[in-house]
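> Kindly return the folded structure for what I paste below:
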Amino acid sequence: MSTIAFVGLGVMGDPMARHLAGAGHDVVGFNRTPAKAEPLVEAGGRAAESVADAVRGADVVALMLPDTPDVETVLADVLDTAAPGTLIIDFSTIRPDAAADFAARAAERGMRMIDAPVSGGQAGAENAALSIMIGGEEAAVADARPLLEVVGKTVVHVGPAGAGQTVKAANQLIVAGNIALLAEAIRFLEAHGADLPAAVEVLGGGLAGSKVLEQKAPKMLSGDFGPGFRIDLHHKDMGIVSDAARAAGVVTPVGALVAQLVAATRAAGDGGLDHSALYRTIARLGGEDVR
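Coordinates of the predicted model:
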């Protein structure tokens, strides 16, 4: 069993840390809001008062943070505190170039770092059914795999440092596009007076079926847009997609449109809602007074 420092106990990090504690690991959690460490403590973990306090003596450091600057800030404390040989697993979704740079910095200090962003949302985290795309050196990935398989159902090594983040960016592009089209389809069905639950059921049984339809259609039908995965975070992710595509000379015309829809949803004050709230923007564009 390993001693794991887990930094970032939000919607995703909290259940992941609890699963690791439940698997018998000694998990020491830190979050800027101390109360968020309470569920981990109840699950058998421990709470730390700082990043350095969590990391000191840990075999593995796991990060689940909102954005690239957050990872950079926390990583500075990790590199100053952790012992050589420590394995750092970054579950955050950040820029691919930054992930590769962070791995190189860790190597300079004698540590190993892999990027392991996840997909599956809150439900996937709660059910230990996440899809994890891993970038990093083969030996480090092999050492991390037993821990990753505690929190994930599909765990795949996709290439060198930064590759996991590249695949996650592609994932976020596909998910945002699917959500936008699902919102349009439901508005279309509503306009024609269709039985919406029945329509969603039959669509789910055909080629239009997807995890997005399965998980997000009920939120659109009920009007319950509590997160979940927040629009603010998907807006950040679409920025990563746009920047990485531009750097590679790749054209993403549909992605550019979806990025604008996500940005419009955020600008309308819905940034704290689940990304299924793209439905509200589609409704606004159709003339509905959405408040």
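> only C-alpha atoms for contact and neighbour calcs from this point on.
OK.
> quick check: longest strand of this protein.
For the chain, the strand with the greatest residue count under DSSP state E is strand 152-159.
> For the helix or strand that it is followed by, buried residues please.
Sequence order places helix 163-191 as the next helix or strand after strand 152-159, per DSSP states H and E. Using 16 or more other C-alpha atoms under 10 Å as the test for burial, helix 163-191 gives 163-173, 175-184, 186-187.
> Repeat that for stretch 61-75.
61, 62, 63, 64, 65, 66, 68, 71, 74, 75.
> So which of these belong to helices?
68, 71, 74, 75 (DSSP state H).
> Name the nearest of those residues relative to residue 41.
Of all those, residue 41 sits closest to residue 74, with 21.6 Å by C-alpha to C-alpha.
> Confirm that residue 19 lies within a helix, as I assumed.
Yes: membership of residue 19 in a helix is supported by DSSP: H, G, I helix; E, B strand; the rest coil.
> And it, how far from residue 152?
Computed as C-alpha to C-alpha, to the nearest Å, the residue 19 to residue 152 distance reads 10 Å.
> can you list residues touching both of these two?
residue 128 (C-alpha atoms under 8 Å, 6 or more residues apart in numbering).
> in terms of contact, does residue 56 touch residue 82 like I think?
Yes: Residue 56 is within contact range of residue 82, at 5.8 Å (criterion: C-alpha atoms under 8 Å).
> structure for this one too, so we can compare:
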Amino acid sequence: MIAFLGMGLLGSNFVKAMLQQGKTVQVWNRSSAKARALEAFGARAFDDVSAAVSGVERVHITLRDDASVDEVLEQALPGLQPGTLLIDHTTTSAEGALARTEAWKARGFRYLHAPVFMGPQNAFESTGYMLVSGDQDLIAELEPALAAMTGTVMNFGTTINRAAAIKLVGNAFLVAFTAGTADTLALGKALDVPLDDIFTLFNAWNPGAMLPARIKKLTGGTFDQPTWELVMARKDTQLFLDAARQGKRPLTVIPAVAAEMDRWIDKGHGHDDWTVIGKDAVS
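So this is what the prediction gives:
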């Protein structure tokens, strides 16, 4: 028997998938209506979180942040049996994941932080990516159950909070990527480029495929053999800024990039590869 705490978009679809697989699932949510809605699919809903975890083999958690995980687990403690497995899919700080692993071990429980790169539909379809690290014996024990929840379980080794850190790294890319995409679309608007033409460009030319090579370039430490000089990249960046201003489409990310380019040009790196602006981040 399984308990699932947190019936947001991700948690509720995880539960629906588990129920379809024939599992018995007890659910709880701070707003009880969201938990009660899962009864129509076969879940057992509880208003008391300690009752929801009573008698289960493992508890899955999808909450908001470190504070909510700590609060809810503390409230659940009276209902937990010794040896109950605690599996936390919440995106939290790396420090919090480490502290909880150690604190719950001291209380006689095994806690595994297993954040995900999955949307609600992925949770329902059991596709996507789940990240784990730490106790390899525990991971081996849980991997069949975790694999049933997701398409891929990625094991990042014995460092307890490495999965939490990797999740934050991935989310940082998603935030930067989305903000950069918004600037790209804003520039297109400013230049009166039809959206269909932008789709045509990126359907044919996939800059995302360059990411592994770009990471190698940034971390390689060699910037004196440029494929695009920083001064030329800065020139183009000014064209972006000027066009956006003329088209009354303010940009969010590009101005900060331009300022960083100027800083590196002032330091004498104008004729290095433009990726030198990332040198401090990886050195």
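> Drop the TM-score for these two in here.
Overlay of the two chains. TM-score (TM-score structural alignment, normalised by the length of the second structure): 0.70; 213 aligned residues with a C-alpha RMSD of 2.1 Å.
> and of the ones in helices among the buried residues of stretch 61-75 of the first structure, the nearest to residue 285 of the first structure?
residue 68 (32.2 Å).
> Identify the residues contacting the counterpart of the closest one in the second structure.
Aligning on TM-score structural alignment places residue 68 of the first structure opposite residue 66 in the second structure. Residues near residue 66 of the second structure by C-alpha under 8 Å, 6+ apart: 92, 93, 96.
> if you set the cut-off to 10 Å instead, what comes out?
The contact partners of residue 66 of the second structure, taken as C-alpha atoms under 10 Å, 6 or more residues apart in numbering, are 90, 91, 92, 93, 94, 95, 96, 97, 100.
> likewise residue 35 of the first structure?
Residue 35 of the first structure neighbours (C-alpha under 10 Å, 6+ apart): 9, 47.
> That one pairs with which position in the second structure?
So residue 35 of the first structure corresponds to residue 33, using TM-score structural alignment.
> And its match, how far from residue 12 of the second structure?
Counting by C-alpha to C-alpha - residue 33 of the second structure and residue 12 of the second structure are separated by 12 Å.
> now do residue 42 of the second structure
For residue 42 of the second structure, the distance to residue 12 of the second structure - C-alpha to C-alpha - is 12 Å.
> For those two, indicate the residue with more neighbours.
Taking other C-alpha atoms under 10 Å, residue 42 of the second structure and residue 12 do not tie; residue 12 has more neighbours (24 against 17).
> and whatever residue of the first structure lines up with the more buried one, what element?
In the first structure, the residue matched to residue 12 of the second structure (TM-score structural alignment) is residue 14. Taking DSSP H and E as the criterion, residue 14 of the first structure maps to helix 13-22.
> If you count neighbours, what's buried in that helix?
13, 14, 15, 16, 17, 18, 19, 20, 21, 22.
> Quickly find the element holding the match of residue 35 of the first structure.
In this structure, residue 33 of the second structure sits in helix 32-36 according to DSSP H and E.
> hang on, the earlier thing: make JSON lines out of the buried residues of stretch 61-75 of the first structure and add distance to residue 234 of the first structure.
Output for those, formatted as JSON lines (distance: C-alpha to C-alpha, whole Å):
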{"residue": "61", "distance to residue 234 of the first structure": "25"}
{"residue": "62", "distance to residue 234 of the first structure": "22"}
{"residue": "63", "distance to residue 234 of the first structure": "18"}
{"residue": "64", "distance to residue 234 of the first structure": "15"}
{"residue": "65", "distance to residue 234 of the first structure": "14"}
{"residue": "66", "distance to residue 234 of the first structure": "10"}
{"residue": "68", "distance to residue 234 of the first structure": "14"}
{"residue": "71", "distance to residue 234 of the first structure": "17"}
{"residue": "74", "distance to residue 234 of the first structure": "22"}
{"residue": "75", "distance to residue 234 of the first structure": "23"}
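> now, among those, which is nearest to residue 232 of the first structure?
residue 66 (9.8 Å).
> which residues of the first structure fall in strands?
Under DSSP E, the first structure gives strands at 3-7, 26-30, 46-47, 60-63, 87-90, 112-115, 118-119, 130-135, 152-159.
> Of the ones you listed, which is nearest residue 203 of the first structure?
strand 118-119 (22.8 Å).
> how big's the offset between that closest one and the second structure?
Its matched residues in the second structure lie on average 1.1 Å from strand 118-119 of the first structure after superposition (mean C-alpha distance after the TM-score superposition for the first structure).
> For that strand, name the packing helices and strands.
helix 121-126, strand 130-135, strand 152-159, helix 163-191 (3 or more C-alpha pairs under 10 Å, 6 or more residues apart in numbering; DSSP states H and E).
> now the ones you listed in a markdown table, with distance to residue 247 of the first structure?
Shown next, in a markdown table, are those (distance: least, C-alpha to C-alpha, whole Å):
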| stretch | distance to residue 247 of the first structure |
| --- | --- |
| helix 121-126 | 28 |
| strand 130-135 | 19 |
| strand 152-159 | 19 |
| helix 163-191 | 12 |
